[in-house]
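**Student:** Quick one: sequence and predicted model below, then my questions.
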Amino acid sequence: MTVRVLIADDQDLVRTGLRMILDAQPGVEVVAEAADGAQAVTLARESRPDVCLLDIRMPVMDGLQATRLLAGPDVSEPLPVVVITTFDLDEYVYAALRAGARGFLLKDAGPALLAEAVHAAARGDALIDPAVTVRLIAAFAGTERPSAPPSRPLTEREEAVVALVAQGLGNTEIGAGLHISLSTVKTHLASAMTKLGARNRVELAIWAYEQGIGTRR
C-alpha cells in the first residue's frame, strides 16, 4: 500500500529536498505541495493524503493553526500530521503536539527517520524525534502546572513504559531497557492509553512531561 503524502514548507528548496527523499522511499508518494499553511489545509481537504508533513513557521497560516484545522480534537475526520522543523522555538513543539500532531521531527533527522515517521503516522502510530522529546521535556520541565492525576492511576510498570516513550524510545528499545517482551510493552502501552484517554504515543509523552516522569528511567 502506497502512503500518499502532502508536504508544506515555505522554502522551495526544502520542499524539493523532502519530495526527493520521500519519493525515493518504497511505498511513499508525494501527492501535493503547499507553500503556506492555508494552502496546505485546502489541498489536504481536497486530496485527503494519508499523511501531512508540515513545517511550523509558514506565512499566511502557520503550521500550528494548520495542524489544529487538520488534526485537532474538534476535527471530525482528522488527518495524520507530522510536524518537521528546525526547532528554533521550543514552545512551538509543545503547542504542535497539543494541536494534534502525530509526529515531530527535526529537519536534519535524516531520510530513514523521516520515512519511518511517515509510515508510523499512516498506520495510526506516532514517532517523535528523540532529540525533540529530550529538548521538549528539558525546555518545559517545571514551567506549567501538572495536569490532574488520572482517575485510574498507572501501575509502576505502565508508568515506566510511558516514561521511556517520552524519551523517544521505540517499543523494541523499551522492551530491552525494561527486560520485558515486545508484546508486554504493547500491552502496557494499550492499558496506559486507555487509562489516560490518550490517542497515541504523542499524548502519552505529553502526559509524562506534565507529571514530571519524562526523564525517569
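**Tutor:** Happy to help now that I have it. Numbering: from 1, shown residues only.

**Student:** can we go C-alpha only for contacts and neighbour counts from here?
**Tutor:** OK.

**Student:** In space, not sequence, find me the middle residue of this protein.
**Tutor:** Per C-alpha atoms, centre = their mean, the C-alpha nearest to the average position across the chain is that of residue 103, at 1.6 Å.

**Student:** Put this next to the first one:
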Amino acid sequence: MSEIRVAVVDDHPVFRLGMAGLLDSLPGITVVAHAASAAEARERVDDGVDVVLMDLHLGDDSGIETTRDLVRRLPDLAVLVVTMDEDDESVVAAIRAGARGYLLKSSSPEQVERGIRAVADGEAILGPQVAARAMASMMAGRTAVRLPFPELSDREREVLDLLARGYDNATIARRMVLSPKTVRNHVSNVLTKLAVPDRATAMIRARDEGLGA
C-alpha cells in the first residue's frame, strides 16, 4: 500500500487535531477525514479510508457500536482503537466488534505509527499494556464448557450476567462500552426471550444458572 488513508474519530478536538497533525507528518500516511461522533464517522468514513483511529467514548455514543457498524459496511476497513480504557471488557468487546488493533492513548507516537502500518497491512496488534490481559480473557471465554441460555445472543448473555450482579443500566453501559439506549434494548430482549416479567426474576434465573458470580 503506497499511501495509508486515515480517519481520526474522537470527540476531544485537542486530541483529534493533535493526532491528525502527527499522522500527517509521517511518510506514507495521510489523514483524509475527522469525526467527533458516531454519526459523523458513519457519514465520513467510506471506501476512501484504509484505517480508522477510534476512541471508545464518543459523547453519548459508543465506539464499539460504531466500529461494528463501519466494519459491517466496509469489510476491508482496518479499525485501530486508541483509548484510555485498558480493562479486559473493553479490549475483548473491541476485538469482537471487528477492531484489528487496540492501543492506549498513553502510547508513544512510534507505537501509534507502528499500529497504523500493522493494521493497514492486515495484521492485528495490541499495545503491550493490554496484550497479556486480553489474551487471558479471550482464552477464558473459549474454554467455557456450558453455555447458559442458548436462546440469547452473546451480547444479551453478557448483559444478563451484569444484571445478575445487581448492576443498573448505566453501570452496564459503562462496563460494556455501550450506549444506555442499547443496554435498555438488550434488557428488554432478554426479558422477552426468557419470558420473565421483570429484572428481579431474570436476576434469579441467571444466578440459578451460574451467572453473576
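**Tutor:** Okay, I see it. Fair warning: this is a prediction, and the values are worked out from it, not measured in the lab.

**Student:** follow-up on the earlier one: what do we get in structure 2 for the residue nearest to the centre of structure 1?
**Tutor:** Using TM-score structural alignment as the criterion, residue 103 of structure 1 maps onto residue 101 of structure 2.

**Student:** Give me the spatial nearest neighbour of the residue nearest to the centre of structure 1, chain neighbours excluded.
**Tutor:** Excluding the flanking residues, the one nearest residue 103 of structure 1 by C-alpha to C-alpha, 6 or more residues apart in numbering is residue 82, at 4.4 Å.

**Student:** Please apply the same query to residue 3 of structure 2.
**Tutor:** Nearest to residue 3 of structure 2 is residue 28, by C-alpha to C-alpha, 6+ apart, at 4.7 Å.

**Student:** what's that neighbour in contact with, if anything?
**Tutor:** Counting by C-alpha atoms under 8 Å, 6 or more residues apart in numbering, residue 28 of structure 2 makes contact with 2-4.

**Student:** got TSV for those, with secondary structure and distance to residue 20 of structure 2 too?
**Tutor:** Formatted as TSV, the contacts of residue 28 of structure 2 follow (DSSP: H, G, I helix; E, B strand; the rest coil; distance: C-alpha to C-alpha, whole Å):
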residue	secondary structure	distance to residue 20 of structure 2
2	coil	19
3	coil	15
4	strand	13
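
**Student:** Most neighbours of all those residues, which one?
**Tutor:** Within those, most neighbours by other C-alpha atoms under 10 Å means residue 4, with 19 neighbours.

**Student:** residues touching it, list them.
**Tutor:** Residues near residue 4 of structure 2 by C-alpha under 8 Å, 6+ apart: 28-30, 50-51, 117, 120.

**Student:** Out of these, list just those in strands.
**Tutor:** If you go by DSSP state E, these have 29-30, 51 in strands.

**Student:** got a winner among these for most neighbours?
**Tutor:** Busiest of those [other C-alpha under 10 Å] is residue 51, holding 24 neighbours.

**Student:** can you tell me what part of structure 1 the lengthiest helix in structure 2 aligns to?
**Tutor:** Identified as the longest helix of structure 2 according to DSSP state H is helix 180-194. Under TM-score structural alignment, helix 180-194 of structure 2 has no counterpart anywhere in structure 1.

**Student:** Would you check that residue 8 of structure 2 makes contact with residue 34?
**Tutor:** Yes: with contact defined as C-alpha atoms under 8 Å, residue 8 of structure 2 counts as touching residue 34 (5.0 Å).

**Student:** Please say which of these two ends up with more neighbours.
**Tutor:** When neighbours are counted by other C-alpha under 10 Å, residue 8 of structure 2 and residue 34 differ, and residue 8 comes out ahead with 26 against 22.

**Student:** Double-check that the more buried one belongs to a helix.
**Tutor:** No: looking at residue 8 of structure 2 with DSSP: H, G, I helix; E, B strand; the rest coil, it is strand, so not inside a helix.

**Student:** Okay, and the residue nearest to residue 25 of structure 1 when sequence neighbours are not counted sits in which element?
**Tutor:** Nearest residue to residue 25 of structure 1, sequence neighbours excluded (C-alpha to C-alpha, 6+ apart): residue 115, at 7.0 Å. Element membership for residue 115 of structure 1, per DSSP states H and E: helix 111-122.

**Student:** Distance from the helix or strand following that helix to the middle of the chain?
**Tutor:** Next helix or strand after helix 111-122 of structure 1 toward the C-terminus (DSSP H and E): helix 130-140. Taking C-alpha atoms, centre = their mean, to the nearest Å, one finds helix 130-140 of structure 1 lying 13 Å from the centre of the chain it belongs to.

**Student:** Which other helices and strands does helix 130-140 of structure 1 contact?
**Tutor:** Contacts defined by 3 or more C-alpha pairs under 8 Å, 6 or more residues apart in numbering; DSSP states H and E place helix 130-140 of structure 1 against helix 90-99, strand 103-106.
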